[in-house]
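>>> make a model of this:
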Amino acid sequence: MGFATRLHEGYSNRKYDIDKKKIEHFIERFFRFIFFLEYQRCSEYSDIELRLNNFKSEFNEILFSVTDEKESAETELFFKSFPKIYKSLENDAKAIFDNDPAAKSTEEVMFSYPGFFAIAVYRFAHELYKNKIPLIPRIWTEFAHSKTGIDINPGAQIGEHFFIDHGTGIVIGETTIIGNHVKLYQGVTLGAHSVTKNLANVKRHPTIEDGVVIYANATILGGDTVIGEHSVIGGNVWITESVPPNSVVFHKGQVTVKNKFPANEPIVFSI
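From the prediction side, this is the model:
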């Protein structure tokens, strides 16, 4: 079988006729519009209404490519849920501003923080995931992943006032549950012990309760693993068992500091 024949079969057997770039472009433009990041101001109320209606129509077309005849109802459901999602994102932006001394304003957070973009795309994708919309949620979160280095599966359940600092290398698995006022730093993995396909419908990823702080490069694995509320997880730890509330978990390594130019020691040459 020639390669062209193989490609022809692949296109013929494809389940959905979607435009991946269009789906990615939509969420990026929608994000910029709703958080006032566009260069030109929408100063007239009628302009804002028109833009929102245009986004609704475009979203309706995107949904049509994966949902057949349900797209109108799903579009209305998504935009009806939008004020609640938006409020959650305002709380996320405030949490980032409140917890990062380097942040000068929530506007700076919205304009420039990769963590905020990744959280926003996740929250929109999660709404579609809950309503069993195929492909689009994962396309959105993987688009955010490609731009930020932050990988949040749209199936994860994440509470209010979520704070991601720096963010590069963060992985949050599909069945992760995260409470309110949780802070994550770069390189954190909330993952599974095993990735075998027969566990697809089992809780594979940990639960992080309210007020937990997880520092850089910590790895927490397992569906039965619960990090109790208000615990602090130090950097570089590996956790596969539950941690009680109000715990401090840290990795103790030995660090040796010595003078680069020790006094009174002979210089030795090996030839």
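>>> switch to C-alpha atoms for all contacts and neighbour counts from now on
Fine.
>>> tell me where the stretch 51-200 of the chain has helices.
Taking DSSP state H, counting those that start in this stretch to define them, one finds helices in the stretch 51-200 of the chain at 71-99, 106-112, 114-130, 136-148.
>>> those helices into JSON lines, with extra columns for distance to residue 17 and mean neighbour count?
Output for the helices of the stretch 51-200 of the chain, formatted as JSON lines (distance: least, CA to CA, whole Å; neighbours: other CA atoms under 10 Å):
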{"stretch": "helix 71-99", "distance to residue 17": "15", "mean neighbour count": "17"}
{"stretch": "helix 106-112", "distance to residue 17": "33", "mean neighbour count": "17"}
{"stretch": "helix 114-130", "distance to residue 17": "18", "mean neighbour count": "23"}
{"stretch": "helix 136-148", "distance to residue 17": "12", "mean neighbour count": "21"}
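>>> format the ones you listed as a markdown table; extra columns: distance to residue 46.
A markdown table is the format used below for these (distance: least, CA to CA, whole Å):
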| stretch | distance to residue 46 |
| --- | --- |
| helix 71-99 | 18 |
| helix 106-112 | 24 |
| helix 114-130 | 25 |
| helix 136-148 | 29 |
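>>> nearest to residue 24, out of the ones you listed?
Residue 24 lies closest to helix 136-148 among the helices of the stretch 51-200 of the chain, at 6.1 Å (CA to CA).
>>> packing partners of that closest one?
Contacts defined by 3 or more CA pairs under 8 Å, 6 or more residues apart in numbering; DSSP states H and E place helix 136-148 against helix 20-34, helix 114-130, strand 151-152.
>>> TSV for these, including distance to residue 160?
Below are these laid out as TSV (distance: least, CA to CA, whole Å):
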stretch	distance to residue 160
helix 20-34	19
helix 114-130	11
strand 151-152	15
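>>> that older thread, out of the helices of the stretch 51-200 of the chain, which comes closest to residue 14?
Ranking these by proximity to residue 14 (CA to CA) places helix 136-148 first, at 15.3 Å.
>>> the closest one versus helix 114-130: what angle between them?
Angle, helix 136-148 to helix 114-130, by axes from the mean of the first three to the mean of the last three CA atoms, to 10 degrees: 170 degrees.
>>> surely residue 221 and residue 208 touch.
No. Applying CA atoms under 8 Å, one finds residue 221 not in contact with residue 208, separated by 11.1 Å.
>>> more neighbours, the two?
Each of residue 221 and residue 208 has its neighbours counted (other CA atoms under 10 Å); residue 208 has more, 28 against 24.
>>> go ahead and confirm that one touches residue 180.
No. Under the criterion of CA under 8 Å, residue 208 makes no contact with residue 180, lying 9.1 Å away.
>>> that older thread, out of the helices of the stretch 51-200 of the chain, which is closest to residue 5?
Short answer: helix 136-148, nearest of those by CA to CA, at 27.3 Å.
>>> name the residues that touch the closest one?
By CA atoms under 8 Å, 6 or more residues apart in numbering, the surrounding residues in contact with helix 136-148 are 20, 23-24, 27, 114-115, 117-118, 121-122, 124-126, 128-129, 150-154, 167-168.
>>> now the other sequence, so there's something to compare against:
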Amino acid sequence: MLDSNDRTRLIRATDKIVENCDSNNLLCNIRKKKFISKESVVQLVNDIVDLIYPGFYGNKAIDQSNLQHYLKSEAHNVFQQLIHQISNCTLHECEKTNDACEHCFKNSQEQAFQFLEKIPSIRNLLLTDLHAAYRGDPAAKSYDEIVFSYPGFYAITVYRIAHELYKLNIPLLPRIMTEYAHGETGIDIHPGAKIEKEFFIDHGTGIVIGETTEIGCNVRIYQGVTLGALSFKTRPDGSLTKGGKRHPTIGDDVTIYAGATILGGKTHVGSKSIIGGNVW
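The predicted model follows:
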């Protein structure tokens, strides 16, 4: 039990927290309605991954007798979630934060349709990534092992999902998705990066791939690699000059070994190059 002195101390502490929140609004999401829920976005990511890899995730057994029904049901579920999350992210950014905005809803529905129609092409790309992982890792015993357990493959999967949403100019949602994968795997891939087919990340921990990075076909990257930017120019008011090509371009058939750091938008790594680690 708290005595009177303790209660007074507690009141003072909570008053200070309230005062601090009033003076630091950037750290508060103060709105009439909470539009974005990170937990809901994570659920959407997991459901899209489940749609892409039926039978690998979740607890439901999938066979030929129920596959068609399962996929249609999951696609409908993902579509409804997409409309909701795209709309929420748009409304969060919109000055007119009106959850009945018909324009925002119609745009969100169209963007959800466009993403859902991209699922087959996303799966086709991921199939090339899966083959690249199996071909590139002598420790891989099966394709199933890669889908079930490889953090690099999971990070690539979430990136490919988020990249399609990024191309649709949907705010916030793609970045929340890739940062969730970053937290789960230790692999940081910005959804704006352009990565071609047959991409393989081995081990993966500590990899950073920046927003304007471009990566060609059949590229292999090991743990601790940074494809980053140089220090940014500043404006007279001290703010950063944003936009433009800030990250490197990697050609086809390139291998980048552990710990390599490649920086800058003017940096080009030619096709068939090998970037060594600290010890060869």
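>>> tm score of chain vs chain?
TM-score for the superposed pair, counting by TM-score structural alignment, normalised by the length of the first structure: 0.82. Supporting figures: 238 aligned residues with a CA RMSD of 2.1 Å.
>>> can you check which of the helices of the stretch 51-200 of the first structure gets nearest to residue 229 of the first structure?
helix 71-99 (17.4 Å).
>>> that closest one vs the second structure, mean deviation?
Taken against the second structure, helix 71-99 of the first structure registers an average deviation of 0.6 Å after superposition, with mean CA distance after the TM-score superposition for the first structure.
>>> residue range for that helix in the second structure?
Under TM-score structural alignment, helix 71-99 of the first structure corresponds to residues 108-136 of the second structure.
>>> and that stretch, how far from the chain's centre?
Relative to the chain's own centre, stretch 108-136 of the second structure is displaced by 14 Å; criterion: CA atoms, centre = their mean, to the nearest Å.
>>> repeat for stretch 110-129 of the first structure
How far stretch 110-129 of the first structure lies from its chain's middle: 6 Å, per CA atoms, centre = their mean.
>>> which residue range of the second structure does it align onto?
Going by TM-score structural alignment, stretch 110-129 of the first structure sits over residues 147-166 in the second structure.
>>> what number of residues are in the vicinity of the equivalent of residue 160 of the first structure over in the second structure?
Correspondence of residue 160 of the first structure to the second structure, assessed by TM-score structural alignment: residue 197. Counted by other CA under 10 Å, the residues lying close to residue 197 of the second structure total 19.
>>> ok, residue 197 of the second structure touching residue 128?
Yes. Counting by CA under 8 Å, residue 128 is a contact partner of residue 197 of the second structure at 6.0 Å.
>>> strands of the stretch 151-280 of the second structure, residue ranges please.
Secondary structure of the stretch 151-280 of the second structure, counting by DSSP state E, counting those that start in this stretch: strands at 188-189, 194-195, 200-202, 208-209, 214-215, 220-222, 226-228, 249-250, 255-256, 261-263, 268-269, 274-275.
>>> reformat these as JSON lines; add distance to residue 119 of the second structure.
Shown next, in JSON lines, are these (distance: least, CA to CA, whole Å):
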{"stretch": "strand 188-189", "distance to residue 119 of the second structure": "20"}
{"stretch": "strand 194-195", "distance to residue 119 of the second structure": "17"}
{"stretch": "strand 200-202", "distance to residue 119 of the second structure": "20"}
{"stretch": "strand 208-209", "distance to residue 119 of the second structure": "23"}
{"stretch": "strand 214-215", "distance to residue 119 of the second structure": "21"}
{"stretch": "strand 220-222", "distance to residue 119 of the second structure": "24"}
{"stretch": "strand 226-228", "distance to residue 119 of the second structure": "27"}
{"stretch": "strand 249-250", "distance to residue 119 of the second structure": "26"}
{"stretch": "strand 255-256", "distance to residue 119 of the second structure": "28"}
{"stretch": "strand 261-263", "distance to residue 119 of the second structure": "32"}
{"stretch": "strand 268-269", "distance to residue 119 of the second structure": "31"}
{"stretch": "strand 274-275", "distance to residue 119 of the second structure": "33"}
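>>> quick one: closest of those to residue 243 of the second structure.
strand 226-228 (14.1 Å).
>>> helices and strands around that closest one, which ones?
Looks like strand 226-228 of the second structure contacts strand 208-209, strand 261-263 (3+ CA pairs under 8 Å, 6+ apart).
>>> quick one: that strand to the first structure mean distance?
Superposed on the first structure, strand 226-228 of the second structure shows a mean distance to its aligned partners of 0.4 Å (mean CA distance after the TM-score superposition for the first structure).
>>> closest to residue 172 of the first structure out of the helices and strands packed on helix 136-148 of the first structure?
That would be strand 151-152 among these, by CA to CA, at 4.8 Å.
>>> any idea how far the closest one is from the chain center?
4 Å.
>>> mean shift of it relative to the second structure?
Mean for strand 151-152 of the first structure is 0.3 Å (mean CA distance after the TM-score superposition for the first structure).
>>> which stretch among the strands of the stretch 151-280 of the second structure comes nearest residue 118 of the second structure?
Among the strands of the stretch 151-280 of the second structure, strand 194-195 sits nearest to residue 118 of the second structure (CA to CA), with 16.0 Å.
>>> what's in contact with that closest one?
212-217.
>>> from the residues you listed, which is closest to residue 72 of the second structure?
Taking CA to CA as the measure, residue 72 of the second structure sits nearest to residue 217 out of the contacts of strand 194-195 of the second structure, at 32.0 Å.
>>> can you count the residues close to the closest one?
19.
>>> give me the aligned partner of it over in the first structure.
Aligned partner of residue 217 of the second structure by TM-score structural alignment: residue 180.
>>> check contacts around that match.
Counted by CA under 8 Å, 6+ apart, residue 180 of the first structure has contacts 158-162, 209-211.
>>> one more time with 10 Å, if that's ok
Applying CA atoms under 10 Å, 6 or more residues apart in numbering, we find residue 180 of the first structure in contact with 158-163, 208-212, 229.
>>> and the two most separated of those residues?
Of all pairs in the contacts of residue 180 of the first structure, the most separated under CA to CA is 163 and 229 at 15.5 Å.
>>> look at these two and report which has more neighbours.
Neighbour totals were compared for residue 163 of the first structure and residue 229, and residue 163 leads with 27 against 21 (other CA under 10 Å).
>>> surely the more buried one is in contact with residue 96?
Yes. Judged on CA atoms under 10 Å, residue 163 of the first structure makes contact with residue 96 at a distance of 5.3 Å.
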